[in-house]
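*Asks:* fold the following.
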Amino acid sequence: MTILVLNAGSSSLKWKLFELEGEKEIASGLIEGIGEERSLFHLYHGAKELELTQTTPDHQSAFSMLFDSFEKEQIINIKQDLDIIGHRVVHGGERFYKPTIINEKILGDLRTLHLLAPLHNPVNILGIEITLREAPQIPNVAVFDTAFHHSIPEYAFRYALPTELYKREHIRRYGFHGTSHRFVAEETAKTLGRPLKALNLITLHLGNGASACAVRQGESVDTSMGFTPLEGLIMGTRSGDIDPAIVTYLMDRLNLNTAQINDLLNRESGLKGICNENDLRTIVQRTNGGDKEARLALEMFAYRIKKYIGSYVAVLGKVDAIVFTGGIGEHAALIRTLVLEGLDTAFGIMLDPLLNRHESGETEAIHAKNSRIGVYVVPTDEELEIARECGRLISEK
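*Replies:* This next block holds a predicted model:
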């Protein structure tokens, strides 16, 4: 079964081509910097690597460029050689929480969700529209970033707002990064040699976007992101948790409109707001050079994650493992150290400093032998998880 997975971001288009039997990755690539002055086109196919610098004005151009490269580089004929095309769709609202085969009716329903994820859902849906037009005979499957969190109980997903706002406007915690949290939970279970349903985990997806998830017996029971991806941990440019009264205060004091306050909280806050930089590698370099603002940014970032770990230990009671993933979670040993520092006394969580420095690109245990809770670094692969879910759906039909 040959599956093409498309993962469109606000300024990027990531893709992978799989032969699902054996989970073999045939080819992959990334177009980044869409809509900017300069974009990069990466393609990996066997031993071949291709990288081009160009201008990609919009996602329509990016998809056209991608499909042209399939033909030019003789990767695949999408009209003849594919069994499924899988799409990451960020927001499924309350209705969509399982992988769904797309038809025109479903597509129309998905368009109504654009307001819930205005940076991502429109480009996700654009990808579906284009592939339906290019290869109408191939099943297109949407896999939703919110789906894994559909198991969160009502007392955890509801906000303490008037009930009518939940019933009429569907204001609730949805959670995001669900595909990643599910994937690393499954991989951790394999590493431990135990069924996922027998495990309680805290999974930490740490990148420019960041979220924590409490997993009880294989199901998400709480997560840090909420109605939108803005809530929760401090991120590259997002504030994470703040007093909501700050919003109205700033709007009144600085005469900001809703678009400006939205831009402030989503694009100018987080690490960038603290030290004018959202690339963690640069922040670490500045910290090593004695930069106090950069050091503060690292401390605030790690402290917020530590608080969520403590609260999720309380939620889960027994925790089998803490799992780090995402660009920062997988590669920033310093962050892992800062996050878990001091948790030995309360929870018996202890890192092995030597193991924590390893970066093999594989799943690794990094805890000390006498740690009461395991600590693992598990590389995420959202596209592979989407391919798995597409395969399961089609096999059931």
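
*Asks:* only C-alpha atoms from now on, for both contacts and neighbour counts.
*Replies:* Will do.

*Asks:* check contacts around the nearest residue to residue 54 once chain neighbours are set aside.
*Replies:* Nearest residue to residue 54, sequence neighbours excluded (CA to CA, 6 or more residues apart in numbering): residue 39, at 5.3 Å. Neighbour list for residue 39: 31, 32, 33, 53, 54, 55, 56 [criterion: CA atoms under 8 Å, 6 or more residues apart in numbering].

*Asks:* for residue 299, see how far away residue 39 is.
*Replies:* 33 Å (CA to CA, to the nearest Å).

*Asks:* could you find the closest non-adjacent residue to residue 183?
*Replies:* Sequence neighbours aside, residue 385 is the residue nearest to residue 183 in space, at 5.9 Å (criterion: CA to CA, 6+ apart).

*Asks:* give me the number of residues near residue 320?
*Replies:* Using other CA atoms under 10 Å, residue 320 has 16 neighbouring residues.

*Asks:* before we move on, back to that, so the residue nearest to residue 54 versus residue 148, what's the distance?
*Replies:* From residue 39 to residue 148 the distance is 32 Å (CA to CA).

*Asks:* then residue 238?
*Replies:* In this view, residue 238 and residue 148 are 22 Å apart by CA to CA.

*Asks:* do residue 116 as well
*Replies:* 17 Å.

*Asks:* neighbour count for these two, which is higher?
*Replies:* residue 148 (24 against 16).

*Asks:* I'd say the more buried one and residue 219 touch.
*Replies:* Yes: using CA atoms under 8 Å, residue 148 is in contact with residue 219, at 7.4 Å.

*Asks:* report the contact partners of residue 98.
*Replies:* 143, 144, 147.

*Asks:* this one as well, want them side by side:
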Amino acid sequence: MKFTILALNIGSTSLKTAVFEDEKELVREQITYDPDKINRLKSYNDWLRFHRDGISGLLRKHETRLKKVDMVVSRGALTRPIESGPYLINEAMVEDLRSSNYGWHPSNVGPQIALEIAGKFGCRAIIYDSPSTDEMDELARVSGLKGIERKAAHHVLNQKAAAKKAARKLGRDYNNTCFVVAHLGGGITVSAHRRGKIIDGTHGLSEGPFTPQRTGSLPLLDIIRLCFSTTASAEEVEKQLLSRGGVFSYLGTYDMKAVEKDARDGDANAHFILRAMAYQISKDIGSMATSLKGKADAVVLTGNLSRSKILVNEIKDKVGFLAPVLVLPGEEELQALANGALAALRGKEKIKIY
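*Replies:* Modelled structure (predicted):
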């Protein structure tokens, strides 16, 4: 029996969907949104309506392939800390995401949309390898201030998919390897993978290298002064740091293809900012390598920004002494979601209850 799986991946600037028959991808769609348009979305319900409309259009377009759906699988979001693998989407999960109890990201609306679609087809909806997967070592949780604990929020889905692919390239089992994996995309996270678990990593919203639109880690005292020297609300400061920081704050654009082209065409400022981004990524790769006691089998670069020759060459130059650098460009998130759903449908992985 073949299973039909609908996979949804809502990101900060895009919507990606695909239909699979078992492992085989039948159709894929991607909508990339104008940042000015999505910056006008203010609330969970705004984002919900926005992406619900987008997905409804895609479902109508491919309704002939969707006579039946056996499972809907959504990218996970900012829930309470959970284990890796499949989780049934239920009202408790949706409520936590709606209330942003554990943080806000546009992906928070994905599970609710998946649950609504599953209701129409009379099937189950799950998330798989959520970014809130928490496998961190206890030592890694200590922040330096009692009452504040470091939390797990990485690109778990794509990182684990890339790490498993890297292990296969090395002729190894992911569960018996050690990797430092850097997901380089609209968000950037760098994590230490030890024998199948992510034991430490930069938080995708509040730590790590700057990204096309996020600041990453910042000098603490300067942030304190910023917060107390402005009339902006906490929400406005947060938006500045998470939506209008990073490359955008320096170059006025989120478009990294344009930044790369400008750098190649002789724009010294664009080239400098790319080098600075590579420098910060490299420092975090080095930091995560120490979590593995320097015994990484490889450094793995993945995500769409790993297509940037300038960025990748700068990183290789700085971290090549740690371990071989494997570049696995792009994202395999939709395939990873489908593979996870298929494993659940076949009973190879037990679906957990949130």
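
*Asks:* pretty sure residue 308 of the first structure is touching residue 212, no?
*Replies:* Yes: between residue 308 of the first structure and residue 212 there is a contact under CA under 8 Å: 7.1 Å.

*Asks:* which residues do the two both contact?
*Replies:* Common contacts of residue 308 of the first structure and residue 212 (CA under 8 Å, 6+ apart): residue 224.

*Asks:* looking at these two, which one has more neighbours?
*Replies:* Shown here are residue 308 of the first structure and residue 212; by other CA under 10 Å, residue 212 has more neighbours (26 against 21).

*Asks:* residue in the second structure paired with the more buried one?
*Replies:* Superposed on the second structure with TM-score structural alignment, residue 212 of the first structure falls opposite residue 190.

*Asks:* and what of residue 229 of the first structure?
*Replies:* Counting by TM-score structural alignment, residue 229 of the first structure corresponds to residue 205 in the second structure.

*Asks:* any idea which helix or strand carries the closest residue to residue 212 of the second structure other than its chain neighbours?
*Replies:* Nearest residue to residue 212 of the second structure in three dimensions, chain neighbours excluded: residue 247, at 4.6 Å (CA to CA, 6+ apart). Element membership for residue 247 of the second structure, per DSSP states H and E: helix 246-251.

*Asks:* what does that helix rub up against?
*Replies:* 210, 211, 212, 213, 214, 215, 216, 253, 254, 270, 273.

*Asks:* widest-spaced pair of those?
*Replies:* For the contacts of helix 246-251 of the second structure, the farthest-apart pair by CA to CA is 216 and 270; their separation is 18.6 Å.

*Asks:* picking that back up, mind listing what the match of residue 229 of the first structure touches?
*Replies:* Listed by CA under 8 Å, 6+ apart, the contact partners of residue 205 of the second structure are 153, 214, 216, 242.

*Asks:* now do stretch 311-327 of the second structure: distance to the chain's middle.
*Replies:* Chain-centre distance of stretch 311-327 of the second structure: 21 Å, with CA atoms, centre = their mean, to the nearest Å.

*Asks:* what residues does it touch?
*Replies:* 166, 274-275, 277-279, 281-282, 285-286, 289, 294, 296-302, 305-306.

*Asks:* now list the buried members of these.
*Replies:* Neighbour-count burial (16 or more other CA atoms under 10 Å) applied to the contacts of stretch 311-327 of the second structure gives 166, 274-275, 277-279, 281-282, 285-286, 289, 296-302, 305-306.

*Asks:* just checking, which of these belong to helices?
*Replies:* Judged by DSSP state H, the subset of these located in helices is 166, 274, 275, 277, 278, 279, 281, 282, 285, 286, 289.

*Asks:* which residues touch the most centrally placed residue in the second structure?
*Replies:* The geometric centre of the second structure, computed from its C-alpha atoms, lies nearest to residue 155 (CA atoms, centre = their mean), at 3.4 Å. Applying CA under 8 Å, 6+ apart to residue 155 of the second structure gives the contacts 131, 183, 188, 189, 204.

*Asks:* could you see which of these carry over to the first structure?
*Replies:* Compared against the first structure with both residues aligned by TM-score structural alignment, their matches' CA atoms under 8 Å, the contacts of residue 155 of the second structure retain 131, 183, 189.

*Asks:* run through the strands of the stretch 251-354 of the second structure in chain order.
*Replies:* Taking DSSP state E, counting those that start in this stretch, the strands of the stretch 251-354 of the second structure run over residues 298-303, 325-329, 352-353.
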